[in-house]
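**Student:** Got a predicted model here, sequence first, then my questions.
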Amino acid sequence: MQKIKTALLSYGMSGKVFHAPFLNFHPGFELIGSWERSKKLIHQDYPSVKSYATMEELLEDDVDLVVVNTPVNTHYEYAKKVLLAGKHALVEKAFTTTVAQAQELAALAKEKGLKLAVFQNRRWDSDFKTVQKIISDNVLGEIVEAEFHFDRYNPILSPKQHKETANSGAGILKDLGPHLIDQALCLFGLPQSVFADIRITREHSLVDDYIDILLYYSNFRVRLKAGFFVREAIPSFVVHGKKGSFLKARGDVQEDDLKLGKKPNLDTWGKEAKSKEGILHTEINNDVLIENIPTLQGNYYDFFDGVYNSITQDAIEPVTALDGVHVMQIIEAAIQSSAQKKVIDL
């Protein structure tokens, strides 16, 4: 099996929790090392890999794929350097800070004949996969509206300065927003227009921490919300159709398990508790039914498998640069809408 030699641009939470475990587990990847500026931590988990002192040292090494998992406002600069060095790139969300940057990276990757994927791992969450199947099975009839939430209760500012210092990549719109937006676009495609309310709600916060985005489609609407003052969460996925409704709590266990140091597998990984099952209330063949729907298994391994196939078999990336461009288009429209207090046509 061909090995894709892969390096990380940082070994903080993202590298340690979301990337390294799957790169180490998947037989098609070889984790070469990580750029580490001050704290040298990767050797504690992977003693045989390299700790690069500089990005230049990493890019000069025999590396095929580079994971750009640094703060959002560095994604464009670093991803461009990776592509210019002739390496494939996997870029964390948010893909960039502007549409123009996203489009430039997409064009550069195409020009160089390189693969460029965006790490929208939440498409492989158990809860979202279940919602996706309900919609594809058409058991709700014609969709009228959907509402997706990524809610938390956390009024305390993050200790990570890049998240709380006002910069082009900070704020909930470019942190949790890309998850919600990508999931909506994955299900429904690009909307016709966007309306948004973007606010600061935490004391002393310098960055946005509340978003309410309304996507206008021809016959239905999709609302996306995220904030830090939701102590009692409502269902994170609510979909209403002309025949019925589906409600599902956010229940994917992968992030929590990875933070506990659990190692991914292909059998039991990503299975939600039965108590998190969604509720389907609909009409099928003139019979009204209300039932719990078993949750599909989630597994971020499938995303990395898609990246592997894109490089070794020239398949389409599991989340393409164009997908990243589309998310940035919604983000830019949301910023404009909130500032002008009006609907923005795409």
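**Tutor:** The structure has been received and is ready for your questions.
**Student:** From now on I want contacts and neighbour counts done on CA atoms only, so please keep to that.
**Tutor:** OK.
**Student:** Assess the claim that residue 98 and residue 333 are in contact.
**Tutor:** No - with contact defined as Cα atoms under 8 Å, residue 98 does not count as touching residue 333 (10.7 Å).
**Student:** what residues do those two have in common as contacts?
**Tutor:** Counting by Cα atoms under 8 Å, 6 or more residues apart in numbering, no residue touches both residue 98 and residue 333.
**Student:** ends of stretch 247-261, how far apart?
**Tutor:** Length of stretch 247-261, first residue to last, Cα to Cα, to the nearest Å: 31 Å.
**Student:** Now residue 169: which helix or strand?
**Tutor:** Residue 169 is part of no helix or strand, with elements assigned from DSSP states H and E.
**Student:** thought it was touching residue 72?
**Tutor:** Yes - between residue 169 and residue 72 there is a contact at 4.7 Å, judged by Cα under 8 Å.
**Student:** can you list residues touching both of the two?
**Tutor:** 94, 96-97.
**Student:** Please render these as a markdown table that adds neighbour count to the earlier fields.
**Tutor:** Formatted as a markdown table, the shared contacts of residue 169 and residue 72 follow (neighbours: other Cα atoms under 10 Å):
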| residue | neighbour count |
| --- | --- |
| 94 | 28 |
| 96 | 29 |
| 97 | 22 |
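**Student:** and residue 180, how many residues sit next to it?
**Tutor:** 25 (other Cα atoms under 10 Å).
**Student:** do you know how far it is from residue 120?
**Tutor:** Residue 180 is 10 Å from residue 120, by Cα to Cα.
**Student:** A helix includes residue 252, no?
**Tutor:** No - counting by DSSP: H, G, I helix; E, B strand; the rest coil, residue 252 is not part of a helix but coil.
**Student:** Comparison target below:
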Amino acid sequence: MADPARIGLVGYGKGGRYFHAPLLANAPGCELAGAVTRSTERRAELACDFPGVPAYDSLADLVESGVDAVAITTPLDTHLDLVHEAIRLGVPTVCDKPFAPDAATAREAVEAAERAGVLLSVYQNRRWDADFLTVARLVDSGELGTVARFESRMEQYRPEGGFTPVSGGLLRDFGSHVVDQAMRLFGPVSSVYAEKNALPGTDELDTWFFSALRHRNGITTHVWGDLDLQGGRGWRFRVTGSGGTLAMADDDGQSEQLLAGRSPATEGETWGSVPQQRWGRLYRAGIEETVPSEQGDWMRFYAGLAAAVRGDAGVPVDPWDSVAVLEVLDAARTSSTTGQVVGLPR
């Protein structure tokens, strides 16, 4: 067996602690090699969560310790400075999403990595959700026939007073996932129409958005993001084609389990699995069928990263995919302001 890829985290806040460290520590071919945090509280949490894993004061110190790659998990407004520093240090780099505040600055970072010959990827972990993998299976296999309508809703219940501003607003945050998934299925986008709004007391950061994406292949996809005060969540995906309509419930619980302190280490082979009562439904001419769910597994991103670091595979997420997503999100912000459909260049 090859030695595991030693990967360090930059940041040990909510993202690093809950959505990266437990997966990285358990992903095949990976080792959690350290974390950059100066906070006394965060260092205590790291020592409790992963005894023996060292903390570092800076990205430079982490790289000097001999890591094979770094994962940047800090807030959005720090991403690009850290990405460019990692590129200058010559270390393979993962950046959490949203990758950048806009497409132009993301493009500069990807081009800098290419000039330096440094591996760069973006943590689009929702490509490995059970619900999305199941939708992709039915779309790609042709079981739904010719797709006529695709609807994707990413909603999270937030009780009154429980709102925490997300990275750059919900369009950048949830939008990075739902647009990436739509483009994985149906390819590049040619035009965008969007609406968004914000709740009082949220510093005008959007907490709801809707976007209609016209793909170059002629398919239109509808995507939503919502921090819901009422808890009235609906279907995660609804896809209608000439061969049937597929309705999928929300994701496989990886997010909720990680936030509750559970992980692949505690759940074993059941990690990312979906109970049968939550499987999707396929409707054909009024007849309902149950659709067995794929098993989700966000660890596959880091297993893929380890393979890329060893030179055995390409990066698990091409950073140019994230630039393309940000071009769509930039157009959506313009559309929501002007009320017009915004075209994207080829």
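**Tutor:** Received it, and whenever you're ready, just let me know what you need. What you see is a predicted model, and the numbers here were worked out from it, not measured in a lab.
**Student:** Mind checking the TM-score on these two?
**Tutor:** The pair, once superposed, lands on a TM-score of 0.91 when counted by TM-score structural alignment, normalised by the length of the first structure; 335 aligned residues with a Cα RMSD of 1.8 Å.
**Student:** In stretch 49-59 of the first structure, which residues are buried?
**Tutor:** 50-52, 55, 58-59 (16 or more other Cα atoms under 10 Å).
**Student:** Now do the helices in the second structure.
**Tutor:** In the second structure, helices defined by DSSP state H lie at 14, 21-26, 40-49, 59-64, 76-89, 103-116, 130-141, 170-186, 254-259, 264-267, 299-310, 319-338, listed in chain order.
**Student:** For the second one, name the packing helices and strands.
**Tutor:** It refers to helix 21-26 of the second structure. strand 30-36, helix 264-267, helix 299-310 (3 or more Cα pairs under 8 Å, 6 or more residues apart in numbering; DSSP states H and E).
**Student:** what residue lies at the spatial centre of the second structure?
**Tutor:** residue 124 (3.3 Å; Cα atoms, centre = their mean).
**Student:** Now for the closest residue to residue 25 of the second structure other than its chain neighbours: which residues touch it?
**Tutor:** Closest residue in space to residue 25 of the second structure, ignoring its immediate chain neighbours: residue 32 at 5.1 Å, by Cα to Cα, 6 or more residues apart in numbering. Counting by Cα under 8 Å, 6+ apart, residue 32 of the second structure touches 6-9, 21, 24-25, 53.
**Student:** Across to the first structure, which of these hold up?
**Tutor:** Of the contacts of residue 32 of the second structure, the ones still in contact in the first structure (both residues aligned by TM-score structural alignment, their matches' Cα atoms under 8 Å) are 6-8, 21, 24-25, 53.
**Student:** what about burial for these, which qualify?
**Tutor:** Listed as buried from these are 6-8, 21, 24-25, 53; burial here means 16+ other Cα under 10 Å.
**Student:** which of the residues in stretch 303-314 of the second structure are buried?
**Tutor:** Buried, per 16+ other Cα under 10 Å, within stretch 303-314 of the second structure: 303-310.
**Student:** And the furthest pair within the residues you listed?
**Tutor:** Farthest-apart pair in these is 303 and 310; separation 10.9 Å (Cα to Cα).
**Student:** one step back: the buried residues of stretch 303-314 of the second structure into a markdown table, with extra columns for distance to residue 36 of the second structure?
**Tutor:** Formatted as a markdown table, these follow (distance: Cα to Cα, whole Å):
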| residue | distance to residue 36 of the second structure |
| --- | --- |
| 303 | 22 |
| 304 | 23 |
| 305 | 20 |
| 306 | 20 |
| 307 | 24 |
| 308 | 23 |
| 309 | 20 |
| 310 | 23 |
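**Student:** Residue 138 of the second structure: which of the residues you listed is nearest?
**Tutor:** For these, the nearest to residue 138 of the second structure is residue 304 (23.7 Å; Cα to Cα).
**Student:** pull the longest strand from the first structure.
**Tutor:** Ranked by number of residues, the top strand in the first structure under DSSP state E is strand 143-151.
**Student:** quick one on the thing from earlier: a markdown table please, covering the contacts of residue 32 of the second structure and showing distance to residue 133 of the second structure.
**Tutor:** Output for the contacts of residue 32 of the second structure, formatted as a markdown table (distance: Cα to Cα, whole Å):
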| residue | distance to residue 133 of the second structure |
| --- | --- |
| 6 | 28 |
| 7 | 26 |
| 8 | 28 |
| 9 | 27 |
| 21 | 23 |
| 24 | 21 |
| 25 | 23 |
| 53 | 33 |
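**Student:** on that earlier part again, ok, the kept ones among the contacts of residue 32 of the second structure vs residue 219 of the second structure, which is closest?
**Tutor:** Of all those, residue 24 has the smallest distance to residue 219 of the second structure: 36.3 Å, by Cα to Cα.
**Student:** so what's the equivalent of residue 279 of the first structure over in the second structure up against?
**Tutor:** In the second structure, the residue matched to residue 279 of the first structure (TM-score structural alignment) is residue 281. When contacts are counted by Cα under 8 Å, 6+ apart, residue 281 of the second structure touches 246-248, 288-291.
**Student:** are any of the residues you listed buried, and which?
**Tutor:** Using 16+ other Cα under 10 Å, the buried members of the contacts of residue 281 of the second structure are 246-248, 291.
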